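# have a look at this prediction, sequence included:
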Amino acid sequence: MGLMGVRQVFDARLRPLINPPLNACGRALARAGISANAVTLAGLVPAIGAGLSIAYGHTLAALALIVLNRVLDGLDGAVARVRGSTDFGGYLDILADYVFYLAVPLGFAFAAPDNAIPALVLVASFTLTAVSFLAFAALAAKRGQTDSAHGAKSFLYSTGLAEGGETIAVFIAMCLWPAAFAWLAWGFAALCGLTVIQRSVMARHTFG
């Protein structure tokens, strides 16, 4: 079984474990009148807080805020499944995700001058993966293509080597071993580069 097959099997086995508690919390929030967009916006607080905590050297606090942000990121989808999803909600969700993805490396850049170059390269790699991801999604939407591999989403999520789960794992490692930030940043930036190449090949086969 290839890497993508392993990832899909892992995702398929993980969802039945995490979806029930998330959906239960989502139903409770929806009954309380809280919208999915409100949950998404609330997630910006720990996202920015994680970056600030890292900048001031509090990486364990940042780790807790990263986990909180990801829980809220799952909850907004659970609320949306109850109250109904919107196109603006999908837009806001992606925007909030990338605020989070940029806050962490920027925090490390401010924490130590030696981190600045690898943080810059990591941010640049995130930009390229975002462009490839969103361009693929836009073209897939134009053709009416959807899938359910990542759960109910506002648009198609194209698979890549570096996705959300891998990013969170690297961020956690950075917080646990901040002295290894540069090595982790360079390595994950390379993985993002491979993802862009992989997605470009996929786009050529899909849209060519």
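Thanks, I have it. Treat the numbers as computed from the prediction; the structure is a model and nothing was measured.
# drop to CA atoms for contacts and neighbour counts, all remaining ones
Noted.
# in the protein, which residue is closest to the centre?
Gly164 (3.8 Å; CA atoms, centre = their mean).
# which is the succeeding secondary structure element to the strand or helix carrying Asp11?
Counting by DSSP states H and E, the element that carries Asp11 is helix 3-31. Per DSSP H and E, helix 3-31 leads on to helix 36-42 as the next helix or strand towards the C-terminus.
# what's the separation between Thr146 and Tyr157?
8 Å (CA to CA, to the nearest Å).
# these two - which one has more neighbours?
Tyr157 (19 against 16; other CA atoms under 10 Å).
# how about the secondary structure of the more buried one?
coil (DSSP: H, G, I helix; E, B strand; the rest coil).
# okay but it is in contact with Phe133, surely?
Yes. Look at Tyr157 against Phe133 with CA atoms under 8 Å: they come within range, at 7.4 Å.
# for comparison:
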Amino acid sequence: MSIAGSPESVYHRRMVDEELRRAAKPLYRPLARALADRGVTADALTLAGLGIGLLCLGAIAAGHNLPALVLWLLNRLLDGLDGEVARLRKESREFGTFMDIVADFLIYGGFLVALAIQHPDARLALLVLFLAYYLNGCVFLALSSILERLRAERRTERGLHFRRSLTEGFETIVAGSLFLIFPAHVSLIAWVFATMVFVSAAQRVLDGRRMLERG
């Protein structure tokens, strides 16, 4: 299935997350190499990141936003380091990629639940954002699975077929940080970000339709 020159070819460009990951690699690669040289495995980093993420959720629910912000950023750092360590150690990452995605979904969803505990008045907006996450995740995983089977796209560094869309991992990090820095505006941030995530889901649905109809 050739897509060169078609409207879908825009999705062959590197997604924002990959571009940022490549740009930041000179900054975090020395740390990844130091960890790899000391025998730290990628799976260990994934589990450590999950543990830190769960601590972050507890801090949010308890209303301790500053510690939660530090833990959130550390969780996201480890999420980037595990893949780099795997490459440096030449580890197989099929199961690791699976666990990485599971951990991300758990932390992303739990983040909203923790915010809802801290901000009862913002629960409607957070619930809508949770729905947007759910829809976008379902579309992403379903389309990735089909494209993997059809061998229609290249892989990104994370091992799954990501598509360029309005909201990706970087935007989620920014949104999470904004929630913690501006607690008085949680509802507004949630409504705005939910709209962006719904747009992302629609982008992927339309892209999937074009791609699969051509297949």
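Great, that's in hand. Remember, it's a predicted structure, so these values are computed and weren't measured experimentally.
# give me the distance between the aligned residue in structure 2 for the residue nearest to the centre of structure 1 and Asp121 of structure 2.
Using TM-score structural alignment, the partner of Gly164 of structure 1 in structure 2 is Gly169. Gly169 of structure 2 sits 27 Å away from Asp121 of structure 2, going by CA to CA.
# quick check: buried residues in stretch 172-187 of structure 1?
Across stretch 172-187 of structure 1, burial judged by 16 or more other CA atoms under 10 Å covers 172, 174-175, 178, 181-182, 184-186.
# in helices only, show me those.
172, 174-175, 181-182, 184-186 (DSSP state H).
# same list, those residues, but as a markdown table with distance to Arg15 of structure 1 please.
Conversion of these to a markdown table gives the following (distance: CA to CA, whole Å):
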| residue | distance to Arg15 of structure 1 |
| --- | --- |
| Ile172 | 21 |
| Met174 | 26 |
| Cys175 | 26 |
| Phe181 | 30 |
| Ala182 | 32 |
| Leu184 | 27 |
| Ala185 | 28 |
| Trp186 | 30 |
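# what's the closest of those to His205 of structure 1?
Of all those, Trp186 has the smallest distance to His205 of structure 1: 29.2 Å, by CA to CA.
# where's the equivalent of the closest one over in structure 2 relative to Leu129 of structure 2, distance?
Using TM-score structural alignment as the criterion, Trp186 of structure 1 maps onto Trp191 of structure 2. Applying CA to CA, the value for Trp191 of structure 2 to Leu129 of structure 2 is 7 Å.
# again with Glu91 of structure 2
35 Å.
# which one's more surrounded, these two?
Between Glu91 of structure 2 and Leu129, Leu129 has the larger neighbour count (other CA under 10 Å), namely 24 against 14.
# the more buried one matches what in structure 1?
So Leu129 of structure 2 corresponds to Leu122, using TM-score structural alignment.
# quick one: that match from Tyr101 of structure 1, how far?
10 Å.
# same check, this time on Trp177 of structure 1
18 Å.
# ok, now Leu184 of structure 1?
For Leu184 of structure 1 relative to Tyr101 of structure 1 (CA to CA), the value is 14 Å.
# and if you look at Ala190 of structure 1?
In terms of CA to CA, Ala190 of structure 1 sits 16 Å off from Tyr101 of structure 1.
# pull up the aligned stretch in structure 1 for stretch 61-70 of structure 2.
Against structure 1, stretch 61-70 of structure 2 falls on residues 55-64 (TM-score structural alignment).
# buried sites along that stretch?
Buried-residue list, stretch 55-64 of structure 1, by 16+ other CA under 10 Å: 55, 57, 59-60, 62-63.
# between the two ends of that stretch, how far is it?
Counting by CA to CA: the opening and closing residues of stretch 55-64 of structure 1 are 15 Å apart.
# give me the contact list for that stretch.
Stretch 55-64 of structure 1 has contacts (CA atoms under 8 Å, 6 or more residues apart in numbering) with 49-51, 53-54, 106-111, 172, 175-176, 178.
# list only buried entries from the residues you listed.
49-51, 53-54, 106-111, 172, 175, 178.
# dump these to TSV, plus secondary structure and distance to Gly77 of structure 1.
TSV is the format used below for those (DSSP: H, G, I helix; E, B strand; the rest coil; distance: CA to CA, whole Å):
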residue	secondary structure	distance to Gly77 of structure 1
Gly49	helix	22
Ala50	helix	22
Gly51	helix	24
Ser53	helix	27
Ile54	helix	27
Leu106	helix	27
Gly107	helix	27
Phe108	helix	29
Ala109	helix	31
Phe110	helix	32
Ala111	helix	33
Ile172	helix	23
Cys175	helix	26
Pro178	helix	31
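# if we can go back for a sec, name the nearest residue to the match of Gly164 of structure 1, ignoring sequence neighbours.
Asp17 (6.3 Å; CA to CA, 6 or more residues apart in numbering).
# residue contacts, that neighbour?
Contacts of Asp17 of structure 2 by CA under 8 Å, 6+ apart are 168-170.
# put together JSON lines for those residues, with distance to Arg214 of structure 2 and secondary structure on each row.
Listed next are the contacts of Asp17 of structure 2 as JSON lines, based on distance: CA to CA, whole Å; DSSP: H, G, I helix; E, B strand; the rest coil:
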{"residue": "Glu168", "distance to Arg214 of structure 2": "25", "secondary structure": "coil"}
{"residue": "Gly169", "distance to Arg214 of structure 2": "28", "secondary structure": "helix"}
{"residue": "Phe170", "distance to Arg214 of structure 2": "31", "secondary structure": "helix"}
